[in-house]
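Visitor: Sequence first, predicted coordinates after that:
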Amino acid sequence: MSTTTTAVRAGVLLAAIGVAAAAFVYFDQEAPPGAVGAVPRGGGGGVVSETANSGYTFERLDDPPRTIVRDAQSVVAATMTDGARTVVLTGASRTFREPKATKAVVTTNAWVRLAPQAWRAGDESADWFRPWLTEALRDDRPDVFAVAMEYVDGAADQKDAKGVRFRGDAAFGPVAPTGEGRLERSDFYDYLGVQWSFDDGTQAQPDRLHYGAVDCSGFVRLVYGYRMKYPLHNTNTPGPGLPRRAYAMAEFGPGVALVADAGRRSTAYDVLQPGDLVFFEVEGSTDQLDHSGIYLGVDSEGHHRFMSSRERVNGPTIGDVGGTSLLDDGGMYSRAFRAARRI
């Protein structure tokens, strides 16, 4: 990476953390000179402190409690939320597109990565933080968004040294053998076609009929768990990692509940930042959250856009086929949006 690009990445973060102008099918990248960050939405002014000789200042904000890192020019460089591992960093501007599925795009300089541990107030003085931040601001490897886009329609396959296909166009799942037209559930290990051993000692066997497929929560687990190394567990009960189903992730998953499910549509868009998990009650019969996705930000048409694996388009998408991937347009998913979590 060039010195100029590194400097920009270390000094410029997505201003409004709820904003990431938008479109995806990977991706144009540039580092616009002189880009300026601003305080993310969702909380007023806070206490500003400075670590001696660090060049950084740290500002505390509320709703949710979080720490904003600013560089020597007072530009936002990173945002960490208490109790969560996801960090939004400033990086080169990227535009994500899925032209077969939507005309909208998402252009953003937000890069979403995982810190080695959940953030706590005051961690700017912890031994782990400064080396991690320095490396993270220089890191140009795929982040959460780039990884997620490696599974949309037409994405190229890639295998690891063991011959396991770990990226490439993913389906949603096969038709159930009952003939009812419903699709059976597919987890990340089904997509991979490998047996998986979880930290609790349980094992899961892939179904060969589900090879190359992930349902909505399986897609979240594929991106955040298998690829980004967030802990996973094999049940829908509280535990140290991401549970299996959407309702369980929303109710007692790790991290911070930004929007609690109140049994009705939420319009609390301002508390969201790129990378948050969003949850929906789409089927309308069980009153249980049954769909999950990853929030991207505000797209080129001014709407709050998310990405998820969906039945009607048979796989991961940011597009608008079979319903818009939007939280705020009054469409099917917009009406069903009920909860959000930052992990």
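Guide: Nice, thanks for sending it over.

Visitor: Could you use CA atoms for every contact and neighbour count after this?
Guide: Noted.

Visitor: The stretch 1-150 of the chain: strands as residue ranges?
Guide: Taking DSSP state E, counting those that start in this stretch as the criterion, the stretch 1-150 of the chain contains strands spanning 28-30, 48-50, 57-61, 66-70, 76-81, 86-96, 106-114.

Visitor: okay if I get the ones you listed as JSON lines plus distance to residue 238?
Guide: JSON lines is the format used below for the strands of the stretch 1-150 of the chain (distance: least, Cα to Cα, whole Å):
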{"stretch": "strand 28-30", "distance to residue 238": "39"}
{"stretch": "strand 48-50", "distance to residue 238": "35"}
{"stretch": "strand 57-61", "distance to residue 238": "28"}
{"stretch": "strand 66-70", "distance to residue 238": "24"}
{"stretch": "strand 76-81", "distance to residue 238": "21"}
{"stretch": "strand 86-96", "distance to residue 238": "19"}
{"stretch": "strand 106-114", "distance to residue 238": "21"}
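
Visitor: nearest to residue 5, of the ones you listed?
Guide: Smallest distance to residue 5 across the strands of the stretch 1-150 of the chain (Cα to Cα): 7.2 Å, for strand 86-96.

Visitor: ok so, going back, want to try TSV for the strands of the stretch 1-150 of the chain, with mean neighbour count and distance to residue 289 as columns?
Guide: Shown next, in TSV, are those (neighbours: other Cα atoms under 10 Å; distance: least, Cα to Cα, whole Å):
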stretch	mean neighbour count	distance to residue 289
strand 28-30	14	35
strand 48-50	13	39
strand 57-61	21	30
strand 66-70	24	27
strand 76-81	27	24
strand 86-96	25	22
strand 106-114	26	25
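
Visitor: next, the one to line up against it:
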Amino acid sequence: MSPVSRRAALAAALAGTAAGVVPSTALARAPEKASRAPAAAPAAVAAAPGAQPPATVWVHRQDVNEGRFFRAGLGGPLTARMTGAAGPETYEVSDAYGPLATLTKGARTVTVHGPRRTFTEQKKAFTDRFDRAVPGWGTSPGGGRWATPDTGRAEFRVEGGSGTVVLREDGFSQFATLSDSLGDVDVSAVLTLDRAPAGDAVSAAVCCAYDGDGRNYRARLSFLTTGEVRLILEMAAGNTTTVLGGPVQVGSGFRPGDRWRLRLERTGTALRCRAWRDGQDEPATWQAAETDGTLGAGGTGIRVLANKGGTALPVKVLVGEFTVAGRRPEPPEVTHDLWVRLLDTPFDGALTPALERRLRDWAGDTSPDALGYAAMFLPHAADAVDPVLGTRVLGESGYGPFNTKTGDGTREIGADFWEYMGLDTWTFPNGEAPAQPENTGPQKRWAGFLDCSGYVRMVYGHHMGIPMVNYRDLDGTNLPRESADQAAKGPGVVVAGFTADGVPGQAPPPLDGLRAGDLVYFDAYDSAGDDDGVGDDRGTIDHVGIYLGRDQDGKRRFSSSRKTPDGPTMADLGALSVLDAGTELYSRSLRVIRRF
């Protein structure tokens, strides 16, 4: 079946959903009046049986004056004027109500004014089980790179499925931390020691609001020389440590290798913690709690200490699991009334009667657009199955499977749209074979994953209909496989970034011509292929995202599939997903803007 007829079948299936009845993962409320019945979001199709309602991924907030957006046949004649914006020739089309749409000569994408929407994302929970072989603690799966000190007082390494800290000197605390800044957070760990304390206690804690070793909240387990285990809730601010709760005795008879679970929760100014032996039920009540608003958002991590006077050294603290479930102080939000649609052919500069009818119809259309599809792969997005292909075509995506060759906990690059769907192969219109037919057999190791360019191809190619190839026929009409080819030879027009010699510039291009739905291309990865804020500006396009619009802080925010967050995200794990944040990774490594 051709891609066009496949999408028609999907649209027919969606049309069977009652107009205005829309799932929480897509449109919170549909307009009551429209020039035609709006199609429900695809997330309603074949949702996983028994699945719990996920958090909102994108929300449609109904405008007060909704009537102005449903103006097919209304609003008087349309007029077009050149905008004077930087970059390619761009036209704003208006009617009596005001701006209706913006078109770009040579591009198929059109931004249309419609109902206002808010795109947002809640952070995914993750658990680090330290199942890797790396120096230090390496990179956690979904939490970013661990920061561990290089000090003779302690040694950090991963061994035997645990993150270990070898404490060689008493009286000094050591931290291993993740930099993602969180406000409300729920953090827990599984902890033990390799030998019984002697001389004085040994402590292990989970931390939040970390802003340097001298500023953090922590829930601390103190393993005493008597075998007693005590829980203390503390705050470090400046050079002062304040006990907020406890100490509370939670156990006795500790022996080396006994595993304890420790949990710290922060909600607003409320802090509470509890601890229990691994394998037993989690206590129903919190064992220490307090209210404190001294510290703001910050990182999470582990803090270990051999008290002054301890003699059982070196002692090894082992972290078997580290889990974080939380969010930023405010989740990122992008709110505007722009919908990104696709013309059948590139705009040639002429406003024809047929194009006028198309623009008027789009003004009242709430079926998914490019931005809507982009949001349907973010964390907590509901699954949807294509009724023709019989495969999952929407739903939360990862970045790629773990790299089994290196065993270092990093993820492989290479997941394209057809592999996300769990297909063995894909036939492109030009007869080209897939780049890596490795999704065969029952394991389907690439199923459910999209790398950065695979994410773009899934949204703009598979769902929006731009024809795709891999590495042949890069003629400016097809959508290539790799981000570097997309930037240089992809469909549409370049908004900014290439020099007169046809190569990407060595500095971020101006952003004044940027519009929602544009593709943003980066030289972002470091030599290890990590997107963790290192970056080495090697002169090669290696990453791509979809520009969403300005967030609640006025920053230009994009969505892309990234290794550190493990999949499509518009949030800030490892590095800010914004384009105008000065020296931040993606702001400084942006090189090309293209409009399909």
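Guide: Thanks, I have the structure now. All values derive from a computational prediction rather than experimental measurement.

Visitor: related to what we said a few turns ago, go through the strands of the stretch 1-150 of structure 1 and name the closest to residue 141 of structure 1.
Guide: strand 106-114 (10.2 Å).

Visitor: average gap between that closest one and structure 2?
Guide: Its matched residues in structure 2 lie on average 0.5 Å from strand 106-114 of structure 1 after superposition (mean Cα distance after the TM-score superposition for structure 1).

Visitor: Can you spell out the matching residue range in structure 2 for that strand?
Guide: Using TM-score structural alignment, the residues of structure 2 aligned to strand 106-114 of structure 1 are 334-342.

Visitor: Stretch 168-178 of structure 1 too?
Guide: Using TM-score structural alignment, stretch 168-178 of structure 1 pairs with 395-405 in structure 2.

Visitor: Now the matching stretch: buried residues?
Guide: By 16 or more other Cα atoms under 10 Å, the buried positions in stretch 395-405 of structure 2 come out as 395-402.

Visitor: Format these as a markdown table; extra columns: secondary structure.
Guide: Below are the buried residues of stretch 395-405 of structure 2 laid out as a markdown table (DSSP: H, G, I helix; E, B strand; the rest coil):
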| residue | secondary structure |
| --- | --- |
| 395 | coil |
| 396 | coil |
| 397 | coil |
| 398 | strand |
| 399 | coil |
| 400 | coil |
| 401 | coil |
| 402 | strand |
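
Visitor: any idea how far residue 143 of structure 1 is from the counterpart of residue 381 of structure 2 in structure 1?
Guide: By TM-score structural alignment, residue 381 of structure 2 lines up with residue 155 in structure 1. Counting by Cα to Cα, to the nearest Å, the gap from residue 155 of structure 1 to residue 143 of structure 1 is 16 Å.

Visitor: how far is the host helix or strand of residue 236 of structure 2 from where the chain is centred?
Guide: Element membership of residue 236 of structure 2, judged by DSSP states H and E, is strand 229-237. The chain centroid and the centroid of strand 229-237 of structure 2 are separated by 32 Å under Cα atoms, centre = their mean, to the nearest Å.

Visitor: helices or strands next to it in the packing?
Guide: Secondary-structure packing of strand 229-237 of structure 2 (3 or more Cα pairs under 8 Å, 6 or more residues apart in numbering; DSSP states H and E): strand 215-223, strand 240-251, strand 270-277, strand 288-291.

Visitor: Comparing those, which stretch has the densest surroundings?
Guide: Each of these was scored by mean neighbour count; the highest is strand 215-223, a mean of 27, by mean count of other Cα atoms under 10 Å.

Visitor: Give the aligned equivalent of residue 305 of structure 2 in structure 1.
Guide: Per TM-score structural alignment, residue 305 of structure 2 is not aligned with anything.
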